[in-house]
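Asks: Dropping a prediction and its sequence here:
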Amino acid sequence: MREKNHVRNVNNRNEMEAVGDYYLNNKTLGKGEMKMEAAMKMRIADIGDEIVSNKGIKGKVEMVKENSVIIEILENLSDREYVNNRTVVSHKNYVII
């Protein structure tokens, strides 16, 4: 099981980094709660925005499509390994930081 030491408190409400559990507004949110919080604030990212995926991938948006974005991976806090430094993330699976 992953430790929660990857989670850090942030001053800016729109900024977060996390793996598994998410820290926002001075409380820890589980994945289900995080998805509800994200759905309430969901907006589609623009080119150049930085996002954090539900899987713990932090990246910069390079291309915006109808249902997803292509990002350049800046930080990988997940257990997954990627062959290159880009990946596709669905609009419903990220938050803008």
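Replies: Here it is on my side, so go on.
Asks: CA only for contacts and neighbour counts going forward, please
Replies: Will do.
Asks: Give me the neighbour count for L74.
Replies: Using other CA atoms under 10 Å, L74 has 14 other residues around it.
Asks: So V61 sits against S53, correct?
Replies: No: with contact defined as CA atoms under 8 Å, V61 does not reach S53; the gap is 11.5 Å.
Asks: Spatially, which residue comes closest to I73, not counting chain neighbours?
Replies: Computed as CA to CA, 6 or more residues apart in numbering, the closest residue to I73 that is not its neighbour in sequence is G59, at 4.4 Å.
Asks: I'd guess A39 is in a helix, am I close?
Replies: Yes: under DSSP: H, G, I helix; E, B strand; the rest coil, A39 sits within a helix.
Asks: ok, and here's another one to check against it:
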Amino acid sequence: MKWATRASIHIDRAACAWLIRRHIDPDAEFVFVTDPAEVPANATAFDMRGVELGHHQGDCSFETILRHYHLDDPVLWRIAQIIHEADLDDERYDAPEAPGLDVALRGL
């Protein structure tokens, strides 16, 4: 299956791609676009404005994907808290490792 997201790498997009490949679609093929209008018709969009698998109700895309696919592993939800804080920095969760993870990924 094809999956599409924005071209520039960021913590939520990278984590979502990992989640998709490891827990949803092991044969996932990723397409990177600069505009949501460029998403191929045969691709599922994620972490873009206005898409089902994006930010909703204060959640980051990683959390949205966990809910959408009914992934309830507590370890994945702990990862979601870290990703949420690294992406949104809204102090919803106690995730002191989030800023360091975000900085490390930005350096790649």
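Replies: The structure has been received and is ready for your questions. It should be emphasised that the depicted structure is a prediction, and the values quoted were computed from it without experimental measurement.
Asks: now what about the TM-score between them?
Replies: Here the TM-score for the pair of chains, by TM-score structural alignment, normalised by the length of structure 1, is 0.30; 56 aligned residues with a CA RMSD of 4.6 Å.
Asks: what secondary structure does W3 of structure 2 sit in?
Replies: Applying three-state DSSP: W3 of structure 2 is strand.
Asks: From S53 of structure 1, how far out is E75 of structure 1?
Replies: 11 Å (CA to CA, to the nearest Å).
Asks: Which of the two has more residues huddled nearby?
Replies: Counted by other CA under 10 Å, E75 of structure 1 and S53 do not tie: S53 has more neighbours, with 21 against 14.
Asks: so the more buried one touches N76, yeah?
Replies: No: S53 of structure 1 is beyond contact range of N76, at 9.9 Å (criterion: CA under 8 Å).
Asks: Now do the top helix by length along structure 2: which elements does it pack against?
Replies: Criterion DSSP state H: the longest helix present in structure 2 is helix 74-88. Secondary-structure packing of helix 74-88 of structure 2 (3 or more CA pairs under 8 Å, 6 or more residues apart in numbering; DSSP states H and E): helix 11-19, helix 61-68, helix 98-106.
Asks: Buried residues, the last one. List them.
Replies: Pointing back at helix 98-106 of structure 2 there. Using 16 or more other CA atoms under 10 Å as the burial criterion, the residues of helix 98-106 of structure 2 that qualify are 98, 101-102.
Asks: Give me the three-state assignment for F32 of structure 2.
Replies: Assignment for F32 of structure 2 (three-state DSSP): strand.
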